[in-house]
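Colleague: coordinates for the following, if possible.
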Amino acid sequence: MGKAILVGALDTKGKEFGYVRNQLHRCGIETIAIDVGVLGTPEFQPDISSDEVARAGGSSLAQLQTANDRGEAIAVMAKGIEQVVKGVLADGQIGGLFGMGGTAGTTLGAAAAKALPIGIPKLLISTVASGDTRPYVGVKDVTMMYSVVDIAGLNPLSTRILHNGANALAGMISQYEFESESVAGEKPMVGMTMFGVTTPCVTRIRDRLEREGFEVLVFHATGAGGMAMEQLIGDGYVKGVVDVTTTELADEWVGGIFSAGANRLEAAGLAGIPQVVSVGAMDMVNFGPPDTVPHRFADRRFYQHNPNTTLMRTTKEENRQLGMLLAAKLNQSRSPTVVVFPRGGVSLLDMAGKAFDGPEERHALFEAIRSGLNENIQLVTTDKDINDPSVADLIAEHFVRIFRQ
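Modeller: Below is the predicted model of the structure:
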């Protein structure tokens, strides 16, 4: 059975980590305790000292103590713990990871968790787990449990929560099968991107690819979804991409809330895996409730998708820029690539008679892609809209063809 990595400040949270370690041992789980404390002597002897972590982060424990800069110390230890955990992972069989604390302890535990592959259990007990957890979870499968009370000593309530957390991790580790279970599985794994306004297209493609023997992962293109797909591509799990919904490029370019970062649409090309790309939902930029839309967009065209989601129509000039951006990213690709452009509409809202119908905007997007793409990238066009069944079939057929070639 794999060992559990414990990441924490054993000088200030040593009693709490000692309790969790003992509970894991009672469950039959061996542990590797990594100290990230910089203030004093650890409560118990760690397997990896805080000085080792600091040196992996480019400093030393003595230097951090002399500087007495909390922010710098956390930055160094976060960098170091990532390297240390990667080394531990390479040296042996790791079953899971446990961390806990306030903002600092959670930051360091999250840095360690993000260094582990998706699939290995990761659990953080945190005082900030009831708030915005995206900075800590990122695109990894990190489980966060709210501590309710501060992690400052052992009492009847805190021990119950720590007890539950330790048992939860022990249960995940005990059921994790290292040799017989793989994220990749036996079927080639394909990543797809979807939005509500491209669901009919994606559903039909997914059904077709599953019949063809592929395992299909569908990512909701809300920023985190695109980043997660790019991460899995980089980690080698995804063997092909059907990037139907590239709307995250629009949010990154224009300033919406669903950006997947500046490197979106690049991982497949770098990995050299086959990809078919379309322009799903490039007609929109996403914001929260109406009062969250920046004032500079006051004169734009909007659609209230639901009380918490406000969609803004992309302009002709924005579409031109987005087409150039998409082409530039794909031109860097080392992989077989096909672009499918549905001239009849790029979402359920961008069709004749619908709220975002925009023939001029679509034409600007198409011309920028057509003129910008290298000649070795095939551009396929159709007069249908993206959710027409024939478009889904066209995308699926091109993907199956280039994948098998």
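Colleague: hey, let's count contacts and neighbours off CA atoms from now on
Modeller: Will do.
Colleague: name the residues that touch the longest helix belonging to the chain?
Modeller: Of all segments of type helix in the chain, defined using DSSP state H, the longest is helix 70-91. Identification of contacts with helix 70-91 by Cα atoms under 8 Å, 6 or more residues apart in numbering yields 36, 38, 53-59, 64, 94, 104, 107-108, 111-112, 114-116.
Colleague: the residues you listed in strands, which ones?
Modeller: Using DSSP state E, the subset of those located in strands is Ile94.
Colleague: buried ones among the contacts of helix 70-91?
Modeller: In terms of neighbour count (16 or more other Cα atoms under 10 Å), the buried residues within the contacts of helix 70-91 are 36, 38, 53-57, 59, 64, 94, 104, 107-108, 111-112, 114-116.
Colleague: still on that earlier bit, which parts of the longest helix of the chain are buried?
Modeller: 73-74, 76-85, 89.
Colleague: same deal with stretch 392-403?
Modeller: For stretch 392-403, by 16+ other Cα under 10 Å, it's 392, 395-400, 402-403.
Colleague: try stretch 208-225
Modeller: 208-209, 214-225.
Colleague: how long is it end to end?
Modeller: One end of stretch 208-225 to the other measures 22 Å (Cα to Cα, to the nearest Å).
Colleague: alongside the first, I'd like the structure of this one:
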Amino acid sequence: MSIYIVGTLDTKGEEIGFARDVIESQGIDVHLVDVGVMGDPEIEPDTDAATVATAGGTDLESLRETGDRGAAVEAMGDGAAAIVTRAHEAGRLDGVLGLGGSGNTSMATAAMRALPVGVPKFMVSTVASGDTEPYVGHADIAMMYSVADIEGLNQLSRTVIANAALAVVGMISRDPDVETEEKPTIGITMFGVTTPSVQTAREWLEAQGYETIVFHATGTGGRAMESLVEEGVIDAVLDVTTTEWADELVGGVLSAGPERLEAAGNAGVPQVVSTGALDMVNFGPESSVPEEFADRHFHVHNPQVTLMRTTPEENVELGRIIAEKLNAATGPVTVALPLGGVSMLDAPGEEFHDPEADAALFDALREHLDDDVELIEMDANINDEEFALALAKRIDRYM
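Modeller: Sure, this is the predicted structure:
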């Protein structure tokens, strides 16, 4: 068994060397990957910085000459990702450990994000108590706050680093004995306001013998699902909740990026897609909503989440975009329209109920979807049992 440690050996050699010694004391091999650019390594690496730079599409001397820290961090992160990916594919890597500040964290987690879900990934970082989304993305990276800066060894840093090193050892040396079955796997997207629909569909599908994986459509959730489609983990997609596109279009905080709704189509896997929570754009606390939206219709979901109702004009564009994405699919696609509302808040009598906005969305989809994309329309809210079962039965038919 082997754990790769990714770090800047020109500045963190002492601390990384300590982590290596702790791991090796448990009978586990260690492979040191040096992503340091500006100086000579304080301890001997197994993969030196020049090799990492080459793997990142550049060379070490160029990075040193330019002195551009941002470019160096990006290039060395890319190189480390290539190094660990090759090692894992060759069966030489069982887990990855990183430790350092923001630069080290950026490079080490770039390497970690390149590895499949399930490969142990542990990052000790000075930035782990803040916004970790840029580092974790949609990967299963565990982050531990270093408490003090990782600069020299002392009673605090030794304890934190040793705990992290032993955590990775535990991850790779203990069989979790997770029960697995060879079942076709369906990815499902969910939001709080589409939960009843997803629960009904999931329970029905599991009763038919499928495994389901539910993703919270918070930007990272949509990206995680699409990544697993690309990896071949997911065999079909029940995309109940496409709300991330509302955030991408309007400027909310939960966008999954402009490639959302492409992975299943590119892979040719069956997909049933609905319009869940396209009635809303997500922001943080009320005070964080951009001033340009001051006259819009809002719902305070909780002190940390403020929802803004989408307009008919925005829904026209959402319908066009979603149709364009699904028209390009190489596999079977059904679009299901809940004419009675796209979320809990969009049901008759609820705060976001807006038949005009919904009609704009549905009309745009009808207009732009190609004839080979199947279209289901039901006079039901997305959370009604009959609608949820129609979604589940359609994906079952494809499978």
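Colleague: TM-score for this pair?
Modeller: Here the TM-score for the pair of chains, by TM-score structural alignment, normalised by the length of structure 2, is 0.97; 399 aligned residues with a Cα RMSD of 1.5 Å.
Colleague: secondary structure added to the buried residues of stretch 208-225 of structure 1, as JSON lines?
Modeller: What follows is the buried residues of stretch 208-225 of structure 1, written out as JSON lines (DSSP: H, G, I helix; E, B strand; the rest coil):
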{"residue": "Arg208", "secondary structure": "helix"}
{"residue": "Leu209", "secondary structure": "helix"}
{"residue": "Phe214", "secondary structure": "coil"}
{"residue": "Glu215", "secondary structure": "strand"}
{"residue": "Val216", "secondary structure": "strand"}
{"residue": "Leu217", "secondary structure": "strand"}
{"residue": "Val218", "secondary structure": "strand"}
{"residue": "Phe219", "secondary structure": "strand"}
{"residue": "His220", "secondary structure": "strand"}
{"residue": "Ala221", "secondary structure": "coil"}
{"residue": "Thr222", "secondary structure": "coil"}
{"residue": "Gly223", "secondary structure": "coil"}
{"residue": "Ala224", "secondary structure": "helix"}
{"residue": "Gly225", "secondary structure": "helix"}
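Colleague: could you measure from the corresponding residue of structure 2 for Gly92 of structure 1 over to Ala167 of structure 2?
Modeller: Here Gly92 of structure 1 is matched to Gly91 in structure 2, going by TM-score structural alignment. When distance is defined by Cα to Cα, Gly91 of structure 2 is 21 Å away from Ala167 of structure 2.
Colleague: please apply the same query to Gly95 of structure 2.
Modeller: Here Gly95 of structure 2 is placed at a distance of 11 Å from Ala167 of structure 2 (Cα to Cα).
Colleague: swap in Val229 of structure 2?
Modeller: Val229 of structure 2 sits at a distance of 29 Å from Ala167 of structure 2 (criterion: Cα to Cα).
Colleague: look at those two and report which has more neighbours.
Modeller: Just comparing Val229 of structure 2 and Ala167: by other Cα atoms under 10 Å the higher neighbour count belongs to Val229, 23 against 17.
Colleague: so that one lies in a helix, does it not?
Modeller: Yes. Residue state for Val229 of structure 2 (three-state DSSP) corresponds to a helix.
Colleague: OK, contacts around it?
Modeller: Shown in contact with Val229 of structure 2 (Cα under 8 Å, 6+ apart): 235, 263-264, 267.
Colleague: again with Ile34 of structure 1
Modeller: 5-8, 46-50.
Colleague: nearest to Lys316 of structure 1 among those?
Modeller: Val7 (50.7 Å; Cα to Cα).
Colleague: how near is the closest one to Gly99 of structure 1?
Modeller: Separation of Val7 of structure 1 from Gly99 of structure 1 (Cα to Cα): 5 Å.
Colleague: shared neighbours of those two, anything?
Modeller: Taking Cα under 8 Å, 6+ apart as the contact rule, Val7 of structure 1 and Gly99 both touch Gly109.
Colleague: so which of those two has more stuff around it?
Modeller: Val7 (31 against 27).
Colleague: is that one in a helix, a strand, or coil?
Modeller: Of the three states, Val7 of structure 1 takes strand under three-state DSSP.
Colleague: which ones are touching it?
Modeller: Here Val7 of structure 1 is in contact with 33-36, 97-100, 108-109, 112 (criterion: Cα under 8 Å, 6+ apart).
Colleague: counterpart of it in structure 2?
Modeller: Aligned by TM-score structural alignment, Val7 of structure 1 pairs with Val6 of structure 2.
Colleague: still on that earlier bit, can you select the buried ones among the contacts of Ile34 of structure 1 for me in PyMOL?
Modeller: Selection of buried members from the contacts of Ile34 of structure 1 for PyMOL, criterion 16+ other Cα under 10 Å:
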select buried, resi 5+6+7+8+46+48+49+50
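Colleague: which residues sit against the host helix or strand of Glu15 of structure 2?
Modeller: Per DSSP states H and E: Glu15 of structure 2 is located in helix 13-24. For helix 13-24 of structure 2, contacts defined as Cα under 8 Å, 6+ apart pick out 5, 7, 9, 29-30, 41-43, 99, 150-153, 158, 161-162, 165-166, 169.
Colleague: do that again at 6 Å, thanks
Modeller: Under the contact criterion Cα atoms under 6 Å, 6 or more residues apart in numbering, helix 13-24 of structure 2 has outside partners 42-43, 165.
Colleague: of these, buried ones?
Modeller: Here, 16+ other Cα under 10 Å leaves Ala165 buried among the contacts of helix 13-24 of structure 2.
Colleague: tell me the secondary structure for Val253 of structure 2?
Modeller: coil.
Colleague: per the alignment, it corresponds to what in structure 1?
Modeller: Per TM-score structural alignment, Val253 of structure 2 is aligned with Ile257.
Colleague: understood, closing this out.
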